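> sequence first, then the predicted structure:
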Amino acid sequence: MTSRIPFYFIVSLLVFAGIALSMYRHDVYGVPWTPGAERAVWEVEARVEFDAIGDPVKISMAAPETQHGFTLIDESTSSPGYGVALIDTDKGRRAEWSIREAIGQQILYYKTQMLIDDQANYKDTPPKGEPTAVSLDNPQQTAATALLNQARTRSSDNLTLTRELIKQFNDKQNQNAGLLLNNLSREEAITGLLSLEKIHSRVVGGLQLEDGRRRQNINPMVEVWDNNAEKWELFDPLTGNEGRPDDVLVWNQQGHSLLDVVGGRNSHISFSIIAQNITPQQATREKVQAEDLLNFSIHTLPVEEQAMFKTIMLVPIGALIVVFLRVIIGLKTSGTFMPVLIAVAFVQTQLITGIIGFLLIVGTGLIIRSYLSKLNLLLVARISTVIISVILIISVFTVVAFKIGLVEGLTITFFPMIILSWTVERMSILWEEEGAKEVFIQGGGSLLTAVLVYIAMTNEIVRHLTFNFIGMQLIIMAVILVLGNYTGYRLSELRRFKPLTED
C-alpha cells in the first residue's frame, strides 16, 4: 500500500508556505487583511504608443502632481534604451523620454502612485498676466457675444458665468452654441468665451478612477480661476458638475498638451488603473525599494496586466467551489469547470443579465442543434456549425438589446463562445441519450454552481485576499488536494439510506 506521508507532507508544505507568504506580505509591506482597513493608494499607469520613423525621438508627457485629495508618493518609468527625466517646466511637471534613433512600434510606460489624502499639501498657482483672447471670425464672434450676454445676465461671478455657459452648450436647441461647436471642441469653446471676459481658464485632463480599468482615455475638463477663493475650480463640460469628485484625478493641470511626440507618428496614450490598500509608509519606503520576493510577484507587472490578473486570481476560488460541490455535495454539472468560466462572464455582465443571456443562448442553441442532429453531420462540421450559430445568436441578441435600449445586454459578448458551443453540444447529446430530465439536472447544477462562484468572486474580502496575498493560492491548492483525497459518500447519495432510518 502506497504511503500517504508524502501527500500529507506536500499539503502541509503548501499550507505553511501560503500562510508564511501572506504573513510576510502583511507584516513587511503593510497590506491589510481586510479591504478598506488602510488608506488606499491608486496606482495609475500611462502607456504611450507610437511609431518611430528612424530619427531622433523626444517624447514629452504631462505628469500629475500632488493635488486636492491626492498626494503623489511615488512615480517610475519603464523605457528600455531611452533616457528619462522628470522635470518641472513652465508647462508644469512633465516626463521626457529621448533616444538617438528608433524605428518601428515603441511602447513606453509611466507609473504613479497617488495616496488618497484629504490633507494633501498643495498650493494652487495663480495665473499670471491677462488671458489671451480667442480669435473668432465674424459669425463666431456674433454667436459668442450672444452667448456671453445671456450668461452674464444670469451670473454674478466667474464660476456662475462658467456654469451658465456650460448650460448653453449642453442645450442642443441653442444655435449660437452649435455654431461654435462646429469648429471648436466643447472645452475649447468654453475657455475661449471666458478669455473674452478676461477670465483665466484652462483645459485639463480628468481621469476617472475605477479599480481594474484598462486602456482608459482621459476626459477633457475645464478649470476656472476663482478670484474670491484664490483657487482653480474644476468643471465637467459635459454635465456641468462643479467641483472635484473624489474619483477623478486631474492629470494635466497646466492647460498644456498631454503628449508631444517628436520623431514619431500615430501616437496614442491610454491609462490603466488599479487600487491597492496599503499604508502610506510602506508605499514610500518598502514597496518601491524592495529587491526581494515582491519583485517576483504580479504586483511588479504593468498595471494593465495587474488588472487582468485581478480576475484571473479569482479562478482558483471558483475551482475550489466546483470541487466541493461535485466531490462532497455530489452536484452534477455540464462539464467540469464550465461553471467557473460562466461565472467569470457573470462578473462582467452582472448576475441577472448573465443568467438571462446564458439561458437564451443555450436554449436557442439547443433548438438549432436538434435540427443539426437530423442531418447526420460529422462531429467537426457539427460543432463548427454550433460555434457559428452561437456567435450569430450573441450578435442578434446584442443588437436587439441595443435597439430596445437595454444597455446591459451589450455585455453578453463576454460569454466564452467556444465553451458555450461545447455546452450546447454536450447537452444535446445528453438529451438524446439520457433524456430531458438529465439535461435539466446538469444544466441547473451548472447554473447554480456558476451563481455560487459569482457570489464568491464578487465578494470584496475574497477579491482583496486573492489578489494581494499570493499565498492564498497555495492554501486553496492544498484544500483542493485534500478534497480530492475524499472517497466517501456524497451528501446527495445519503438519501438512498432514508428508508433504513424510517424502518
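Noted; the coordinates are in hand.
> okay, CA-based contacts and neighbour counts for the rest of this
Will do.
> tell me the SS of Val250?
Here Val250 is strand, with the state taken from DSSP: H, G, I helix; E, B strand; the rest coil.
> and for Leu377?
coil.
> burial measure for it, as a count.
For Leu377, the neighbour count with other Cα atoms under 10 Å is 12.
> what element comes up after the helix or strand harbouring Val424 heading to the C-terminus?
Assigned by DSSP states H and E, Val424 falls within helix 417-434. Remark: after helix 417-434, the chain's next helix or strand is helix 436-457, criterion DSSP H and E.
> neighbouring contacts of that next one?
The contact list for helix 436-457 (Cα atoms under 8 Å, 6 or more residues apart in numbering) reads 314, 317-318, 321-322, 325, 331-334, 338-340, 342-344, 346-347, 351, 355, 427, 430-431, 462-463.
> against that first model, consider the following:
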Amino acid sequence: MSRLPFYLIVALLLVTGIAMSVHRHVQFEVPWTPGEQRKVWEIEAQVNFQADGGPAKVEMALPSTQPGFRVLTEHTASPGYGLNYLEEDGARRALWSVREARGNQQLYYSAQVLVAENAKPAEVPPPRSAANVVWEPPYDTAAQEVIDDAWSRSADAFTFTQQLISEFSDERRDENVRLLLTQFDRAPLLLRLLHQADVQARNVSGLQLENGRRRQTLTTWIQVYDGDESALFDPANGERGRPDNLLLWENAGQSVLEVQGGTNSRISFSMISRNQPAAAAVRSQLAKDADTLLNFSIHSLPLEEQALFQTILLIPIGALVVVLLRVLVGIKTSGTFMPVLIALAFIQTSLVTGLVGFLLVVAVGLVIRNYLSYLNLLLVARVTAVIITVIAIISLFSVVSFRMGLNAGLQITFFPMIILSWTIERMSILWEEEGPKEVLIQGGGSMLTAVLAYLAMNNPWIRHITFNFLGVQLILMALILMLGNYTGYRLLELRRFKPVTED
C-alpha cells in the first residue's frame, strides 16, 4: 500500500502549523519566548479652554496605528460631557459636547501606545489636488520665482520639497523668501508653494516622545506624495524621514483641536515610557482582532477558560514524551497515558510533594487491595471499593498533614482519583500474575515517564509556546504520526545484542 497519502498529511500538518505560528508572530507580534519586554508609552493630552456659558463642542484629533506604533488602549476624563469617536478615511477624532459650560474647562485623553515595528498603519488616502492658490501682489511674483528656482534643481516631488525647504535656510534666504515670510508662517507657506507647484502634500502634526516630559506641544511636518510613495519632511531643516520617537497625532491634514462655544483653547501633552511583558502588551490587540479568520487566539476567551486551556494545551506535550519513551526507548508504563495525568497533578502540587503523595497513596492502596482480593468480589464492585478507599486515604493524609502543619500535603487532592484507583487495580493484578519485579518495572517506568513529562510540560518556554501558538498542536500531531510509523528496535531492546558485541 502506498505511503504517499500518509506523508502528504504529515507534510500538510507541519507546513500549516509552522505557517500559523509564524503568522501570529509577524502579524500580531506574539513573542517566541516568555519574558520579552516591550516599550509602552503612556500619553496624556490635556485640553483647556474658557467656556462662554452656553453649549460647547470640542473636537480633537486622535492617534491611530502607524508604522512603529500601535494604540493599545485609550481613555478619557470629561465629567458632564458627552463623548463620541469619529473616524473617516483613516483619521480618528474625539468629539466632546455639553449643553452648558462656563469658565475654565479641562478635558483629558490618555492612551497606551505600544512600540511595534511591524504595526500595520491605517489607510489614509493622499490629499486631493489643491485648487489654484491665490496670491496677492507682490507675493505672487515672489512665490513663482522661489518655485522656479527650486524646480530647476530637482528631479521629482521629494527632491523638489528638499530644495524648496533649503531656500528658507538662513544661508540661502533671498529677498523673495523674506518677503513671503512677512505674510505667512513657515509651514503653511511651504504647503502653499507645494500646492502651487502641483505637488500633493499636507501638513501633519507629530508628538516627539521623550520620557518624563510634561506640557509638550505638537510639531508640524510636511507629508509629500509622489505617486504611490510618500515621505515626511521636517520644515525646519528639510530632513527626509520620520524619527523613531515621532508619533503622528494627526495624519490627515486637518486641525488638531477645534472648539465651539469657548475661547483661549490650547492642548498640551505629558508622557512617560515603561517596559512591560510582551504577552501583556499585545493581549488587547489579540482580543480586538479575535474575529478575524486567521487569529485563532485563546485570548479571546474569558479568563477562566483561558486558564483552563493553558493546562489542556500542555497534554499533547506530555503525550509526545510518552510516545518517545514507549516507541523509541521501550519503557513500560502502567497504563498508556496514565503518566500524563500524573504529570498534570505534579504541576498542581509541585514535583516532590506529588511524588511522595503518589507513592504513599499507591502503597497503602495496594495493601488494602490485597485484602480485597481474598473476598472474591466482582470487578466492578472491587474497583468501586478501591475508589472509595483512595478517597479515604487522600482525605486521611490531608487531615494528618494539616494537623502536623504540612500545608503541602493538602495539595494531594489534585491527584485524579479514578486513575489512581485503576493504577492500584492494575498493579495488584500484575503482582498476582507476573510478580513484584514486573510491578517495579512498570511502576518505575510510569514514575520516570511522569517526571519527564512534568519537566517538559512545566517548562516556561513550552507553556508560552503552546498557549500562544495553536499551530504547535498541528506540529505535535505530525511528529506523533511520524513516530507511530516507526518499526525499528527500541533502545532497551538493544541489550539482547550485547553478547554479540562481546564475542
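Here it is on my side, so go on. Treat the numbers as computed from the prediction; the structure is a model and nothing was measured.
> returning to that earlier point: now the helix holding Val424 of the first structure and helix 436-457, what's the angle there?
150 degrees (axes from the mean of the first three to the mean of the last three Cα atoms, to 10 degrees).
> return the set of buried residues in helix 417-434 of the first structure.
By neighbour count on 16 or more other Cα atoms under 10 Å, the buried set for helix 417-434 of the first structure is 417-425, 427-431.
> kindly report the same for stretch 475-489 of the second structure.
Residues of stretch 475-489 of the second structure classed as buried under the neighbour-count rule (16+ other Cα under 10 Å) are Ile475, Leu476, Met477, Ala478, Leu479, Ile480.
> so what's the residue most central in space within the second structure up against?
Most central in the second structure under Cα atoms, centre = their mean is Val282, positioned 3.1 Å from the mean C-alpha point. The contact partners of Val282 of the second structure, by Cα under 8 Å, 6+ apart, come to Phe28, Glu29, Val30, Leu72.
> columns distance to Arg495 of the second structure and secondary structure on top of those residues, output as CSV?
Below are these laid out as CSV (distance: Cα to Cα, whole Å; DSSP: H, G, I helix; E, B strand; the rest coil):
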residue, distance to Arg495 of the second structure, secondary structure
Phe28, 51, coil
Glu29, 49, coil
Val30, 46, coil
Leu72, 60, strand
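> assumed Leu494 of the second structure was part of a strand.
No - assessed with three-state DSSP, Leu494 of the second structure is helix; it does not lie in a strand.
> all helices of the stretch 251-400 of the first structure, in order?
For the stretch 251-400 of the first structure, applying DSSP state H, counting those that start in this stretch gives helices covering 280-281, 287-289, 303-312, 315-323, 338-349, 351-373, 379-403.
> buried residues in the third one?
Read it as helix 303-312 of the first structure. Neighbour counts over helix 303-312 of the first structure (16+ other Cα under 10 Å) mark Val303, Glu304, Gln306, Ala307, Phe309, Lys310, Thr311 as buried.
> tell me which two of those sit farthest apart.
Spanning the widest gap among those are Val303 and Thr311, at 13.1 Å by Cα to Cα.
> residue boundaries of the helices in the stretch 101-250 of the first structure?
Under the criterion DSSP H, counting those that start in this stretch, helices of the stretch 101-250 of the first structure are mapped to 138-153, 158-169, 175-181, 186-196.
> what's the closest of these to Leu21 of the first structure?
Among these, helix 186-196 sits nearest to Leu21 of the first structure (Cα to Cα), with 49.6 Å.
> which residue numbers in the second structure go with the closest one?
Aligned using TM-score structural alignment, helix 186-196 of the first structure spans no residues in the second structure.
> got the angle between that helix and helix 158-169?
Angle, helix 186-196 of the first structure to helix 158-169, by the same axes, to 10 degrees: 130 degrees.
> between helix 186-196 of the first structure and helix 138-153, how many degrees?
Using the same axes, to 10 degrees: helix 186-196 of the first structure against helix 138-153 is 70 degrees.
> hmm, back to that, in CSV: the helices of the stretch 101-250 of the first structure, plus distance to Glu38 of the first structure and mean neighbour count.
Formatted as CSV, the helices of the stretch 101-250 of the first structure follow (distance: least, Cα to Cα, whole Å; neighbours: other Cα atoms under 10 Å):
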stretch, distance to Glu38 of the first structure, mean neighbour count
helix 138-153, 46, 16
helix 158-169, 36, 21
helix 175-181, 46, 18
helix 186-196, 37, 22
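> sweet, I'm off.
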